[in-house]
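Asker: Sequence unavailable; structure follows:
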């Protein structure tokens, strides 16, 4: 466990990815003396996923900078209300308002290329006669939509190792918005074909975040890890003075 005054960076992955999406960022943060936790998010529901991440944050004895990529942005919006969260960092992410769902925020803007590349697959729900629905990306379209500027060999691996998102997560309303009370930073991936960059800009502007733009695909942590580390470091410095 880290000392109570030492900042821990908690990295929350998004849909169609897992914690390995931070593989290029984690060593750099550790080299800078930061503790890092990168949990495996269930990707089953916004409320459930947020509760899971919040439970991890509560067990960290010191201050936390909570980082969310993509759908992970929606998760940190809710989980970030934990008392020891000192800052939020959104990476090509959804910054929801209280009572707003992913579908509602996205619906304000034209669809990205992702909309026509989604695959819907039923999965069993324990104790229920009704199946759930997993959402993923067509593997052959994944590299161009999700990871256009990532090494092609790595993108091909990512395309067949996706962590799907349950469809339920798109329609659940956020019960809280931590950015209302916590300082927040946002990175817009301006060449994003997964989330319309205007969705990112709108959410960040509405929240009054410190915002930067990077000419990047959706997987900015793998395409431009140095820019991501810089932004996280900025949030750490600003909230640990």
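Answerer: Received, thanks. Owing to the predicted nature of the structure, the values given are computational and were not obtained by experimental measurement.

Asker: CA atoms for contacts and neighbours, from now on please.
Answerer: Will do.

Asker: what about stretch 183-199, distance to the chain center?
Answerer: 11 Å (CA atoms, centre = their mean, to the nearest Å).

Asker: Please read the previous query as pertaining to stretch 164-177.
Answerer: Distance, stretch centre to chain centre, for stretch 164-177: 13 Å (CA atoms, centre = their mean).

Asker: same check, this time on stretch 26-36
Answerer: Centroid separation for stretch 26-36 versus its chain: 19 Å, with CA atoms, centre = their mean.

Asker: what do you get for stretch 160-180?
Answerer: Per CA atoms, centre = their mean, the centroid offset for stretch 160-180 relative to its chain is 9 Å.

Asker: Quick check: end-to-end length of it?
Answerer: End-to-end distance of stretch 160-180 (CA to CA, to the nearest Å): 37 Å.

Asker: residue boundaries of the helices in the chain?
Answerer: Assigned by DSSP state H, the chain shows helices spanning 26-31, 46-58, 71-79, 102-106, 142-146, 152-159, 168-171, 197-207, 220-223, 225-239.

Asker: buried stuff in the fifth one?
Answerer: The neighbour-count criterion (16 or more other CA atoms under 10 Å) identifies 142, 143, 144, 145, 146 as the buried residues of helix 142-146.

Asker: Quick one: residues in contact with that helix.
Answerer: Outside helix 142-146, the residues within contact range by CA atoms under 8 Å, 6 or more residues apart in numbering are 113, 114, 152, 155, 156, 159, 192, 193, 194, 217, 218, 219.

Asker: Quick check: chain neighbours aside, which residue is closest to the second one?
Answerer: Nearest residue to residue 114, sequence neighbours excluded (CA to CA, 6 or more residues apart in numbering): residue 194, at 5.0 Å.

Asker: number of nearby residues for the one you found?
Answerer: Look at residue 194: counted by other CA atoms under 10 Å, it has 24 neighbours.

Asker: That one contacts residue 116, correct?
Answerer: No. In this structure residue 194 lies outside contact range of residue 116 using CA atoms under 8 Å: 10.5 Å.

Asker: let's bring in a second model and compare:
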């Protein structure tokens, strides 16, 4: 682990169909390693607006930051960190790493293997917008296959919906991974973001890559030690 006052703050940004509670095993390990940790709220309403909220939080944190995004949260951190002088590394956990003009729904279909579209429950809202959930009936098999069934059932109940518009919103402006070192944890048996898609985005970004063989989309839950090791690597290699 990075020692003393040189430790960066680890900022965690959750993705769609989840909340920050899923980071619990990772947070416990990071705290035990002496890292300051912040779990950023992610409203899941739109890439630009969600990123603006995360950026406001980043700007209030003193010292270096390692910014971590999982799934849709990867799109959020790629925008939020652009131009930041404090974010030293970006860590993507089974996450989207879009370039300017790309949307999550476009990237998820780039290579075959995703079951996300047939797994969604659609909830029309009174304002004309649409919220999306993962159907709890398929959450374990398709979203969290390597997590105990009883735990997956809890995550399915606690999930927060994503606005359909957020998943279709293209990334705007410069993307931070062009200028900030990036690290990607690929979930090797992911049925939401195909591993081939994750690897394509990671290679394009020039990221340092680790693969968790057999891991589901909830790789940070099922492989917390691997997740924390990658975050720690990012912190150590970008320390100044």
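Answerer: Structure received. Please read all numbers here as calculations on a predicted model, not as lab measurements.

Asker: thinking again about what came up before, among the contacts of helix 142-146 of the first structure, the buried ones, what's the ChimeraX command?
Answerer: To isolate the buried ones among the contacts of helix 142-146 of the first structure in ChimeraX, judged by 16+ other CA under 10 Å, type:
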select :113,114,155,156,159,192,193,194,217,218,219
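
Asker: Now flag whichever of the contacts of helix 142-146 of the first structure is closest to residue 55 of the first structure.
Answerer: Nearest to residue 55 of the first structure, judged by CA to CA, of the contacts of helix 142-146 of the first structure is residue 219 at 26.0 Å.

Asker: Spatially nearest residue to the alignment partner in the second structure of that closest one (excluding sequence neighbours)?
Answerer: Taking TM-score structural alignment, the alignment pairs residue 219 of the first structure with residue 218 from the second structure. Spatial nearest neighbour of residue 218 of the second structure, chain neighbours left out: residue 144 (5.5 Å); criterion: CA to CA, 6+ apart.

Asker: residues near the one you found, how many?
Answerer: Around residue 144 of the second structure there are 26 other residues, counting by other CA under 10 Å.

Asker: which one in the first structure is aligned with residue 167 of the second structure?
Answerer: In the first structure, the residue matched to residue 167 of the second structure (TM-score structural alignment) is residue 170.

Asker: nope, residue 185 of the second structure is what I meant
Answerer: Using TM-score structural alignment as the criterion, residue 185 of the second structure maps onto residue 187 of the first structure.

Asker: so its match makes contact with residue 216?
Answerer: No. Applying CA under 8 Å as the test, residue 187 of the first structure and residue 216 come out as separate, 10.2 Å apart.

Asker: the more surrounded of the two?
Answerer: residue 187 (25 against 22).

Asker: ok, now which ones touch the more buried one?
Answerer: Applying CA under 8 Å, 6+ apart to residue 187 of the first structure gives the contacts 89, 90, 91, 92, 93, 211, 212, 213, 214.

Asker: Buried only: go through these for me.
Answerer: Buried members of the contacts of residue 187 of the first structure, scored by 16+ other CA under 10 Å, are 89, 90, 91, 92, 93, 211, 212, 214.

Asker: my read: the first one touches residue 182, true?
Answerer: This points to residue 89 of the first structure. No. Counting by CA under 8 Å, residue 89 of the first structure does not reach residue 182; the two are 10.3 Å apart.

Asker: Please tell me how far the spatially most central residue of the second structure sits from residue 24 of the second structure.
Answerer: Taking CA atoms, centre = their mean, the centroid of the second structure lies closest to residue 70, which sits 1.2 Å from it. In this view, residue 70 of the second structure and residue 24 of the second structure are 14 Å apart by CA to CA.

Asker: One more: residue 57 of the second structure?
Answerer: Counting by CA to CA, the gap from residue 57 of the second structure to residue 24 of the second structure is 20 Å.

Asker: that older thread, what's the residue nearest to the centre of the second structure aligned with over in the first structure?
Answerer: The alignment partner of residue 70 of the second structure in the first structure, by TM-score structural alignment, is residue 69.

Asker: what sits against its match?
Answerer: By CA under 8 Å, 6+ apart, the neighbours of residue 69 of the first structure are 12, 13, 14, 90, 91, 92, 93.

Asker: Throw those residues into TSV and include distance to residue 239 of the first structure, thanks.
Answerer: Shown next, in TSV, are the contacts of residue 69 of the first structure (distance: CA to CA, whole Å):
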residue	distance to residue 239 of the first structure
12	19
13	22
14	24
90	16
91	18
92	22
93	21
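
Asker: which residue sits farthest out from the middle of the second structure?
Answerer: Max radial position in the second structure (CA atoms, centre = their mean) goes to residue 126, at 28.9 Å.

Asker: For that residue, give me its contacts.
Answerer: Going by CA under 8 Å, 6+ apart, residue 126 of the second structure touches no other residue.

Asker: The one 10 residues further on too?
Answerer: By CA under 8 Å, 6+ apart, the contact set of residue 136 of the second structure is 153, 156, 157.

Asker: Show me what it aligns to in the first structure.
Answerer: Per TM-score structural alignment, the equivalent position to residue 136 of the second structure in the first structure is residue 139.

Asker: Quick check: its match vs residue 12 of the first structure, distance?
Answerer: Residue 139 of the first structure is 23 Å from residue 12 of the first structure, where distance means CA to CA.
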